[in-house]
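**Student:** The following block contains a protein sequence and its predicted model.
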Amino acid sequence: MKAVLMEARGGPEVLRWGEIEAPQPGALEVRVQVKAVALNHLDVWVRKGTASPKLPLPHILGCDVAGIVESVGPGVEGFQPGEAVVLNPGVSCGRCERCLSGADNLCPNYQIIGEHRWGGYAEYIVVPEVNLAPKPAHLSWEEAASIPLTFLTAWQMVVDRLRVQPGEDVLVMAAGSGVSVAAIQIAKLYGARVIATSSSPEKLSAARQLGADEVVNYNEPGWSQRVKELTQGKGADAVVDHTGAEFWPEVIKATAWGGRISLSGASSGSQATTPLAHIFYRQLSILGSTMASKSRLFPILRWVDQGKLKPVVGMVLPLEAAAEGHRRLENRQVFGKVVLRV
């Protein structure tokens, strides 16, 4: 099969368009013909070696996939060749206490498609049957591929970790990212007032169109004070953040007394200085978050079917242009998802 192969760690140039033997489905596995695959910052971190640096090479990136069931392995009963599907990126053992309690993203053997196992920068991908869900019929392939990882991450942050309530002020950092695009919509779905941040007027305008009530440019010095002004001096009750060390001190200042911050990444660096007095004296809660239970994709897709949540595609490129997609993603040139068409 044709694929984009990661042959070393480094810049986008390590991604090479080539050919490799196609994987075959085993018991309870399905082979999917990939129609579209969306990029994530996780792809960049794996490529650089920040995440999973010991992966055997060559490796195939790509967490978010939409496509058609091409063939099924022994024991598969829920899907047949020809069905249109989206892939749930989280793979777990399915038998441990965490998995059986519904917290499969805490499984000791948890893997993410495209990080720990071959992903979707290819013509075909093999995944367990339990990682398939029917594609919403009204979505394009590119839109469908833009849903899973970012909406699952945002759902866990907003709903499961922050437990956002109607009327709360929710600060969403880096509004143009895939996770934040999803978080803005989910927070609004739960009745929150959303304050979105970004670095450009164009992205701030797009965030408003998506549903953000207020916007703040985080390139302006002391931008946390603007958040306080917008909340009558209180600050944000809950914060969705994955921006990392560069913005962390201001994020803490922008959070209300007794507020909650959910972290799912550190795009600007993971070595941040935390003023501990702010944490204990103002009684802040810092909540780590990675992905979500596979079960959460079902309500997400129902809301998508009803038009209450929608993927935002910012750019579509051919699969062989994956390196260019990485450059656009790293340079923050896109509002929404960069998607590769296969």
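**Tutor:** Received it, and whenever you're ready, just let me know what you need.
**Student:** use CA for all of it now, contacts and neighbours both
**Tutor:** Noted.
**Student:** Output the contacting helices and strands for the helix or strand Ile195 falls within.
**Tutor:** Assigning secondary structure by DSSP states H and E places Ile195 in strand 193-198. Secondary-structure packing of strand 193-198 (3 or more Cα pairs under 8 Å, 6 or more residues apart in numbering; DSSP states H and E): strand 169-172, helix 178-189, helix 201-210, strand 214-217.
**Student:** Out of those, which is the most enclosed?
**Tutor:** Greatest average neighbour count among the helices and strands packed on strand 193-198 goes to strand 169-172 (a mean of 29), per mean count of other Cα atoms under 10 Å.
**Student:** coming back round to it: turn the helices and strands packed on strand 193-198 into CSV, including distance to Pro89.
**Tutor:** Shown next, in CSV, are those (distance: least, Cα to Cα, whole Å):
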stretch, distance to Pro89
strand 169-172, 23
helix 178-189, 14
helix 201-210, 25
strand 214-217, 31
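**Student:** okay, pairing it with this:
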Amino acid sequence: MKSVCLKREADGTYKPAYTELPPLQPHRGHVIVEVKACGLSPVDVKVLSSLHDGAETLPVGYEVAGVVKDVGQEVTSLQVGDSVIGLLSLASSCSGCAEECEMSELAVVPKPESVGFIVAAGSLQPALWAYTAVHYLGNVTAGNTVLICDGATANGTVAIQLAQLWGAKVIATASNHEEAEYLEKMKPPPACIINLSKTRSFVENCLAETGGLGADCIIDQGVDLFQSGERYSEIVLTALSHEVGTVTGERRRITKHDAISALAVGGKWITSMSQLQLDPPDSQFLSMKSASVSFVFEHAWMLSARQHGKYMHILEDLADKLNKDILKPMIHHTVSLLDACSELSTLSSHLTGKVVMKI
């Protein structure tokens, strides 16, 4: 059985590699899924290594769509031949980027017949991220104004659609003309698109669009910690170096001060910046606005058994919305299993849409 993993090199770094494994046998309550497609995302090696106690090889690929090949004891809701979708836990020893993987019966839902394997796999991680940020952390409802940064990415596209579906007014940022053009073609498009490559003052544009009140919820996929021209601190550079598939080249995005300044009173700032540094003046500014900061880490649902019900709610609602063509994820392109290793090192350069491995 062919699989892709991250293999530790002599210098301690991890790099994508192919491996041959014996056929998998299902444990109690688990099924073997013949992988038809797997969404690819940048990998945080530091987190993975800590979960796997610094193992020589680490699994890669978690967003799986496939067909049940074998079932273990006490599996009652699935049978061989069922088409399913689901996400592997970061703590799983299996790679989803493989010919087959083992998944818990309780971690998958049926794939709608009208939805292809590629679209299903490509929507899993963006949807889990978007539901976590927009619904569970942002509590976005009708009448709210939501600012979604990097709206043309796979995560941003789904977050925009969910916020619009729940009645919110959406402001989205774009890093360049191509991203802005993509956002303009969405149906419906965001109420306001702020092209960061053209505007001189993001905060002024955001406040003008909200009548001076600011956004009720700001959702980012990373922010700059300092103003343009200032250098990253050593801790941020170190954090970025732990991510496989993350290009650290220049990219226009808002700063942490921009986010705080654009927040409304009582607003919620939902950030993906795990190494966020808030100075005392930042905290005081947030406090004076009675605002809050939350961190979105979509894999937390699979790492905590107590939150399993929320994870299953997201999967079931996603499957329903895909079946009804309510959610339309953006697929950038597909690659074969043989090309997956080289693809993992360039994932973040594809700014619009999701890359999917197909078999």
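**Tutor:** Sure thing, it's come through. The structure displayed is predicted, hence computed values, not measured ones.
**Student:** returning to what we had before: any idea of the angle the strand holding Ile195 of the first structure forms with helix 178-189?
**Tutor:** Relative orientation of strand 193-198 of the first structure and helix 178-189, computed by axes from the mean of the first three to the mean of the last three Cα atoms, to 10 degrees: 160 degrees.
**Student:** residues in the second structure matched by strand 193-198 of the first structure, start to end?
**Tutor:** Aligned using TM-score structural alignment, strand 193-198 of the first structure spans residues 169-174 in the second structure.
**Student:** Same question for stretch 149-161 of the first structure.
**Tutor:** So stretch 149-161 of the first structure sits over residues 125-137 in the second structure, by TM-score structural alignment.
**Student:** returning to what we had before: check the mean deviation of the strand holding Ile195 of the first structure from the second structure.
**Tutor:** With mean Cα distance after the TM-score superposition for the first structure, strand 193-198 of the first structure departs from the second structure by a mean of 1.1 Å once superposed.
**Student:** Name the surrounding residues that touch that strand.
**Tutor:** Contacts with strand 193-198 of the first structure, where a contact means Cα atoms under 8 Å, 6 or more residues apart in numbering, come from 167-176, 184, 187-188, 204, 207, 211-219, 227.
**Student:** Would you map the strands across the stretch 201-342 of the first structure?
**Tutor:** 214-217, 236-241, 255-263, 285-288, 313-318, 337-341 (DSSP state E, counting those that start in this stretch).
**Student:** Any chance of CSV for the ones you listed, columns distance to Ala38 of the first structure?
**Tutor:** As requested, the strands of the stretch 201-342 of the first structure are exported to CSV (distance: least, Cα to Cα, whole Å):
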stretch, distance to Ala38 of the first structure
strand 214-217, 26
strand 236-241, 21
strand 255-263, 22
strand 285-288, 24
strand 313-318, 9
strand 337-341, 4
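**Student:** Surely Arg98 of the first structure forms part of a helix?
**Tutor:** Yes - counting by DSSP: H, G, I helix; E, B strand; the rest coil, Arg98 of the first structure falls inside a helix.
**Student:** and it, how far is that from Lys253 of the first structure?
**Tutor:** 35 Å (Cα to Cα, to the nearest Å).
**Student:** Between the two, which has more neighbouring residues?
**Tutor:** Taking neighbours as other Cα atoms under 10 Å, Arg98 of the first structure and Lys253 compare with Lys253 leading, 19 against 16.
**Student:** Pull the number of nearby residues for the counterpart of Ser342 of the second structure in the first structure.
**Tutor:** When the first structure is aligned by TM-score structural alignment, Ser342 of the second structure is paired with Glu324. Look at Glu324 of the first structure: counted by other Cα under 10 Å, it has 16 neighbours.
**Student:** And Ile286 of the first structure, by the same measure?
**Tutor:** Ile286 of the first structure has 17 neighbours, counted by other Cα under 10 Å.
**Student:** quick one: contacts for it?
**Tutor:** Arg260, Ile261, Ser262, Leu263.
**Student:** let's see 6 Å
**Tutor:** Shown in contact with Ile286 of the first structure (Cα atoms under 6 Å, 6 or more residues apart in numbering): Arg260, Ile261, Ser262.
**Student:** where does it sit relative to His41 of the first structure, distance-wise?
**Tutor:** For Ile286 of the first structure, the distance to His41 of the first structure - Cα to Cα - is 22 Å.
**Student:** Output the longest strand belonging to the second structure.
**Tutor:** Secondary structure of the second structure per DSSP state E: the longest strand is strand 30-40.
**Student:** compared with the first structure, how much does it deviate?
**Tutor:** Once superposed with the first structure, the aligned residues differ from strand 30-40 of the second structure by a mean of 0.5 Å; criterion: mean Cα distance after the TM-score superposition for the first structure.
**Student:** Which secondary structure elements does that strand sit against?
**Tutor:** strand 63-71, strand 100-104, helix 117-130, strand 354-358 (3 or more Cα pairs under 6 Å, 6 or more residues apart in numbering; DSSP states H and E).
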